[in-house]
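S.K.: Quick one: sequence and predicted model below, then my questions.
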Amino acid sequence: MDALTYIIGGVSLAVGIVAGKFIFAKNTQKQVEDAESQAKKILADAQTNSENLKKERLLEAKEKFVQLKAEHDKEVLERNKKINEAEGRIRQKEQSINQKVEQTEKQIKENDAIKDNLNRQIEVVNLKRTELEKHQEEHIRRLEKIAGLTADEAKSQLVESLKQEAHTQALALQQEIIDDAKQKANKEARKIIIQSIQRTAAEQAIENSITVFNLESDEIKGQIIGREGRNIRAIEAATGVDLIVDDTPEAIILSSFDPLRREIARLSLQRLVADGRIHPARIEEVVEKTRRQIEEQVMEIGERTVIELGIHGLHKELVRLVGKMRFRSSYGQNLLMHSREVANLCGIMAAELGLNPKLAKRAGLLHDIGKVPDEETELSHALLGAKLAEKYGENPAVVNAIGAHHDEMEMAYVIAPIIQACDAISGARPGARREIMQQYLQRIKELEALAMAYQGVEKAYAIQAGRELRVIVEAEKVSDADSDKLSFEIAQKIMTEMTYPGQIKVTVIREKRAVNVAR
């Protein structure tokens, strides 16, 4: 029973397996059929899409072809249009050229006819000239026979007679013109000079040899003098200006012949008093700083002067010398004011005479430039000024006018006598100049120059109105014994070479300093 059951179970299992395989085979066949039908469908869709795509591409290609063809036709039309226009222009040019050729040929024919006519007229004129020459020769023979002179002799006599008569008349006319010019020249010259003076308003500034420095209180005088007078001595040694501290309330007098030194001393004192620190080292520092500031101020004054006078293109060094004239005097008259006045007078006078006023004004401003050189020379100020002007590229007329305004150079240009006249006018104004002041300044300058000529001398200042010469020497080059010898030699040379009133005290200062800086 168990075996039968086992067999039956095995048979049932086998039948089940067979039945399963049959069902699986049947399902697989169905799937294959579905796949084939689906593939056929996909293939059909693909063919349909391909046909549609092909049609679309054909349509696009046709449209593109139509578009390109239209553009090509348009370009062809434009090109044909341009060709037609060019052909039309060419035909017009050909017609114009043909017309010109016809006109030229016609003109040539007319010119030929005119030429033939002129040739005939020339032949007639030549025949008539020949006949006239024959008549003239016959007439001359008759005249020579009657006068008993040849034609050349008669011509020479006539020319000589006319020449003598013309010469006599020219001399008479020349004398009349000269007399008339002399009568009018003085009158016109006075008129021009008077007009020039009237149109130039000039200030009369007389340079003094002192400057008053005002103080807020008399207590500051003690600080300026310093212990045992060391501060005031340091100021005098650094500036070359004599400080006079007297009973004048709230004032100190600065005395020096040189306005530039007085200005440096005044500004230095002003800074020292404002700062409150007054001692020898500080004094030297402030004086040196003030000296540099004055140099800048000199340049500013020169630039402002040339701008106000309308002078352009002046060399920087000449501008600096013009500014330097502000601190110099000429016979007591401020040199810059004198030069400005001369420049204005020259410009007006040159304009009245029909000359170049700008050139004359330029020469007038620079005519005394030789009075403010950086180095002393043996040349006169007129020749030195001409040399400086030539060095810095000034016009030859300006150079000649500067050198000739005191007749030390021959006048080669018209503006030279104008500069000379205007210089004389400016100096001749009432109160403009004082001869005594100029002589005093010259003596002081010579005194300082005499001391500076010795070796080892660093600075030399004439103070106390020229009654004392203070000489500062370099300690490395001059010993104490040499200082005594130098003082004696300078005093002896002053006595033998100079003329002066009273007596002159020569003080030689030798100071040795050792300076180190702690950092």
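M.R.: The structure has been received and is ready for your questions. Residues are numbered from 1 along each chain as shown.
S.K.: drop to CA atoms for contacts and neighbour counts, all remaining ones
M.R.: Will do.
S.K.: So which residues of the stretch 251-400 of the chain form helices?
M.R.: 259-275, 280-309, 316-324, 335-352, 357-366, 381-391, 396-404 (DSSP state H, counting those that start in this stretch).
S.K.: Go through the second one and flag the buried ones.
M.R.: Right, the one you point to is helix 280-309. Within helix 280-309, the residues that qualify as buried by neighbour count (16 or more other CA atoms under 10 Å) are 280, 283-284, 286-288, 290-291, 294, 298-299, 301-303, 305-306, 309.
S.K.: can you check stretch 420-429 too?
M.R.: Buried positions in stretch 420-429, judged by neighbour count with 16+ other CA under 10 Å: Q420, A421, C422, D423, I425, S426, G427.
S.K.: In a helix, the last one, correct?
M.R.: Yes. Under DSSP: H, G, I helix; E, B strand; the rest coil, G427 sits within a helix.
S.K.: what about it, distance to E341?
M.R.: Shown here: G427 relative to E341, a distance of 10 Å by CA to CA, to the nearest Å.
S.K.: do the second one as well
M.R.: With distances taken as CA to CA, A421 is found 12 Å from E341.
S.K.: same check, this time on the fifth one
M.R.: With the distance defined as CA to CA, I425 ends up 9 Å from E341.
S.K.: tell me, what's touching those two both at once?
M.R.: Here I425 and E341 have no joint contacts, going by CA atoms under 8 Å, 6 or more residues apart in numbering.
S.K.: Quick one: the strands in the protein, in order.
M.R.: Ranges of strands within the chain are 210-214, 242-244, 251-255, 329-330, 333-334, 457-463, 468-473, 505-510, based on DSSP state E.
S.K.: another one to put next to it:
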Amino acid sequence: MDAILMQVLTLQAGIASLLAFILGVCLCIVVHQMIARTRKRTIEEDLQRQIDGAKREAENIIKSAQIEAAAEAIKKKEQFTAEANQIRAELRENEMRLSKREDALDRQTDLLQKQEQALKKQEQDVERRFRNTELKDKQLSVLIAQQKNQLLKITAMDIEEARQLLLKRLEDECEHEMSSLIQRKVEEAQELADVKSREVLSTAIQRYAAEQTCEVTVSTVDIPNDDMKGRIIGREGRNIRAFEKATGVDVIVDDTPGMVVVSGFNPVRREVARLSMERLIQDGRIHPSRIEELVAQTRNDVNAKVLQIGKDAAVETNVRGLPNKIISLLGALAYRTSYGQNVLRHSVEVAFLSQVMADELGLDGSIARRAGLLHDIGKAIDHDVEGSHPVIGTNYLKRFSESPIILNAVAGHHGDIPPDNPYTPLVAAADAISASRPGARRETLERYIKRLEKLEEIATGFKGVETAYAIQAGREIRVIANADQVDDEAAMKVARDIAKKVEDEMTYPGEIQITLLREVRCIEYAR
């Protein structure tokens, strides 16, 4: 019984468990379905909200697009209206312009018609005059024939003789008129040339400013004491003889304290000798072998310095393509002076003045600058070669195939040969400007006074000259002539004769102006 009871209880417990499981499963299914329905409803609500939002956003976009489209349409309409108004205005202007042109064409047509009528009248007048002219020509031919016959009867000449007489008279008249015309044109050209030349020269002088100080080559050597003179002379004069032989200069050792004079015609040799003497004195070893060694070393140094000076001058003037030999001669001009004026600085100054004047005249400034720099190149070797420095310089430059323009400018800058190009007169003018400007050249007071006295003496030596005054530092002579002895025509001849005599008998830089004055002074006293 108990066992059956236990089985029954067990069976009941199993059935209860099964029922509970089934109920649990059913409950889970029910809960799951409820959750699914709730989620579905939530999803549907979210979806509905998104659809409603999308609809509202679409409506907003459509409204914005409609508003923008309406605004764009209004803007396009306004633009179209403005363009239409502009086109209408242009059309009105074109219509007005065409109307004016039509009016102008109508006026021109009327004017042309009037001119055509006037031309017809003129043609008729010309035809009438032509007929009258033909009639008068016939009448004149008859009259001329009658006059010819009458003249032939009176003069007993034939036609050929009369023709020759008329041609001769006509030739004389034409020659007189031609001479007058030529003289007038020459005077006008001379006046224009004077004005233009003054402008060019003044512009060149104003644009180029050069130093007024003039360096002179120093030919003296300072010595520390007079005992050094004996060492320079050496035993029986061997040192001084060796020095003079090595340098080619003369050494003067006199009683002048504290100095030795170096004398030589070649400025470069003199500079070599001066530097060699200074180095010997500083070195203290003075004997023939040391002298020869030191002089050779100094000569090389001076040649290098001369070459560098020439290169600096070429660079300063921007003259290119010069050989080293010509550049060395340019450097040697730095040790050469003319009336106290350094020849190299003078050449550089002439180069710049020539360029300025060439630029003013529309010529090539580089050619003028090259000719101006090389115009005095012959002065670097005129102590070693016979002839004037223009000829020497020209012959030397020919070796280096310089252009004919440069050669003519070098040879003719002092008027030795006629110029064959416009650059030669420019170089000559620049040379005169550089040499004659105030402060360019110097001379001693004694020579200066003698030159002024010589000028006054030459001027007063002519008949009819009462007195003469040298003014403007000797660049002008003011001559006072006796009006009773010298008339207007003779005054020009006297002035020219004075200028000619000054040119022949004196040496001077630049030019000298002769101004001759003659006047009649009538003096009375009222008492």
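M.R.: Right, received. Where do you want to start? These numbers come from a predicted model, not from an experiment.
S.K.: Now compute the TM-score of the two chains, please.
M.R.: Remark: TM-score between the superposed chains equals 0.52 [TM-score structural alignment, normalised by the length of structure 1]; 390 aligned residues with a CA RMSD of 6.4 Å.
S.K.: Longest helix in structure 2, by number of residues?
M.R.: helix 2-155 (DSSP state H).
S.K.: how big's the offset between stretch 120-131 of structure 1 and structure 2?
M.R.: Stretch 120-131 of structure 1, aligned to structure 2 and superposed, deviates on average by 2.8 Å (mean CA distance after the TM-score superposition for structure 1).
S.K.: Which residue numbers in structure 2 does that stretch align to?
M.R.: Aligned using TM-score structural alignment, stretch 120-131 of structure 1 spans residues 117-128 in structure 2.
S.K.: contacting residues around the matching stretch?
M.R.: So stretch 117-128 of structure 2 is contacted by nothing (CA under 8 Å, 6+ apart).
S.K.: If you count neighbours, what's buried in that stretch?
M.R.: Buried residues in stretch 117-128 of structure 2 (16+ other CA under 10 Å): none.
S.K.: Could you check how far it is from the centre of its chain?
M.R.: 61 Å (CA atoms, centre = their mean, to the nearest Å).
S.K.: L426 of structure 2 - how many residues pack around it?
M.R.: Neighbour count of L426 of structure 2, defined by other CA atoms under 10 Å: 25.
S.K.: And it, how close does it get to A435 of structure 2?
M.R.: L426 of structure 2 is 14 Å from A435 of structure 2, where distance means CA to CA.
S.K.: hang on, the earlier thing: could the helices of the stretch 251-400 of structure 1 go into CSV alongside distance to V212 of structure 1?
M.R.: Formatted as CSV, the helices of the stretch 251-400 of structure 1 follow (distance: least, CA to CA, whole Å):
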stretch, distance to V212 of structure 1
helix 259-275, 9
helix 280-309, 18
helix 316-324, 22
helix 335-352, 21
helix 357-366, 30
helix 381-391, 31
helix 396-404, 36
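S.K.: List just the one of those that sits closest to E138 of structure 1.
M.R.: Of all those, helix 335-352 sits nearest to E138 of structure 1, with 63.8 Å by CA to CA.
S.K.: Between helix 316-324 and that closest one, find me the angle.
M.R.: 110 degrees (axes from the mean of the first three to the mean of the last three CA atoms, to 10 degrees).
S.K.: Regarding the spatially most central residue of structure 2, which helix or strand does it belong to?
M.R.: Per CA atoms, centre = their mean, the C-alpha nearest to the average position across structure 2 is that of D359, at 4.7 Å. Assigned by DSSP states H and E, D359 of structure 2 belongs to helix 343-360.
S.K.: ok, now which ones touch I291 of structure 2?
M.R.: Applying CA under 8 Å, 6+ apart, we find I291 of structure 2 in contact with N239, A242, F243, A246, S276, L280.
S.K.: Same question for A251 of structure 1.
M.R.: Counting by CA under 8 Å, 6+ apart, the residues that A251 of structure 1 touches are V212, F213, N214, L215, D218, V245.
S.K.: which among the residues you listed end up buried?
M.R.: If we count by 16+ other CA under 10 Å, the contacts of A251 of structure 1 have these buried: F213, V245.
S.K.: and which of the contacts of A251 of structure 1 is nearest to Q439 of structure 1?
M.R.: Using CA to CA, the contacts of A251 of structure 1 come closest to Q439 of structure 1 at V212, 23.4 Å.
S.K.: The closest one -> structure 2?
M.R.: Aligned against structure 2 by TM-score structural alignment, V212 of structure 1 finds its counterpart in V221.
S.K.: shouldn't that match be in contact with E278?
M.R.: Yes. Contact criterion CA atoms under 8 Å: V221 of structure 2 and E278 qualify, at 6.7 Å.
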